[in-house]
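Enquirer: coords please:
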Amino acid sequence: MVSIVIKVQEILDERDMSQKQLAEMTGLRRAAVSEICNNLRTSINRDHLEKIAEALKLNDISQLIELRVEQEE
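Expert: Got it, this is the predicted structure:
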């Protein structure tokens, strides 16, 4: 099984930042940031990803998104 995982919460945890701080930095709604951080969204606006990447000073999409392949038993 393959899943796409948004790693925003992992980055925030590493940097000791809150979702609220990220929302303020990006101008995104706190609810939207929370849904992204908790991988609850089935689709994510490209503009949102760009704002998050810019705010967190990321330079590689793999820092933000991961394709996880789980072995079937």
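Enquirer: switch to C-alpha atoms for all contacts and neighbour counts from now on
Expert: OK.
Enquirer: Which strands and helices lie in contact with the lengthiest helix in the chain?
Expert: Longest helix of the chain, by residue count under DSSP state H: helix 46-55. Judged by 3 or more C-alpha pairs under 8 Å, 6 or more residues apart in numbering; DSSP states H and E, helix 46-55 is in contact with helix 19-26.
Enquirer: and the angle from the helix it packs on to helix 46-55?
Expert: 100 degrees (axes from the mean of the first three to the mean of the last three C-alpha atoms, to 10 degrees).
Enquirer: Could you also give me the structure for this second sequence? I'd like to compare it with the first:
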Amino acid sequence: MKNNAEIRELTLAELNDRINEEIFQQEKLRFNHTVSTLENPLKLRQGRRLIARLKTELRNRELNNNTGK
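Expert: As a prediction, the model looks like this:
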């Protein structure tokens, strides 16, 4: 799992790619958890929080770009 400093170092394209990748992984985990129990159900929570951190960084960058204009 990435910490906030590593997330801030990502470029905008990498950030968007990472968000899409994590959402896809989260959907797979949810499906697998529905079919059978996961070995580590905390991965669902960790994935959800990572997506939230990535989206927060994306939103902060959008706000910083708009205030600079």
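Enquirer: Just the TM-score for the two chains, thanks.
Expert: Once superposed, chain against chain, the TM-score is 0.30 (TM-score structural alignment, normalised by the length of the second structure); 37 aligned residues with a C-alpha RMSD of 4.0 Å.
Enquirer: on that earlier part again, enumerate the positions of the longest helix of the first structure that are buried.
Expert: 48, 49, 51, 52, 53 (16 or more other C-alpha atoms under 10 Å).
Enquirer: would JSON lines of these with distance to residue 31 of the first structure be doable?
Expert: Listed next are the buried residues of helix 46-55 of the first structure as JSON lines, based on distance: C-alpha to C-alpha, whole Å:
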{"residue": "48", "distance to residue 31 of the first structure": "13"}
{"residue": "49", "distance to residue 31 of the first structure": "15"}
{"residue": "51", "distance to residue 31 of the first structure": "15"}
{"residue": "52", "distance to residue 31 of the first structure": "14"}
{"residue": "53", "distance to residue 31 of the first structure": "18"}
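Enquirer: now, which of those sits nearest residue 6 of the first structure?
Expert: residue 49 (9.6 Å; C-alpha to C-alpha).
Enquirer: so how far is residue 35 of the first structure from that closest one?
Expert: Distance of residue 49 of the first structure to residue 35 of the first structure, given as C-alpha to C-alpha, to the nearest Å: 13 Å.
Enquirer: rewinding a little: right, and the helix or strand after the longest helix of the first structure?
Expert: Going down the chain from helix 46-55 of the first structure, the next helix or strand is strand 65-69, by DSSP states H and E.
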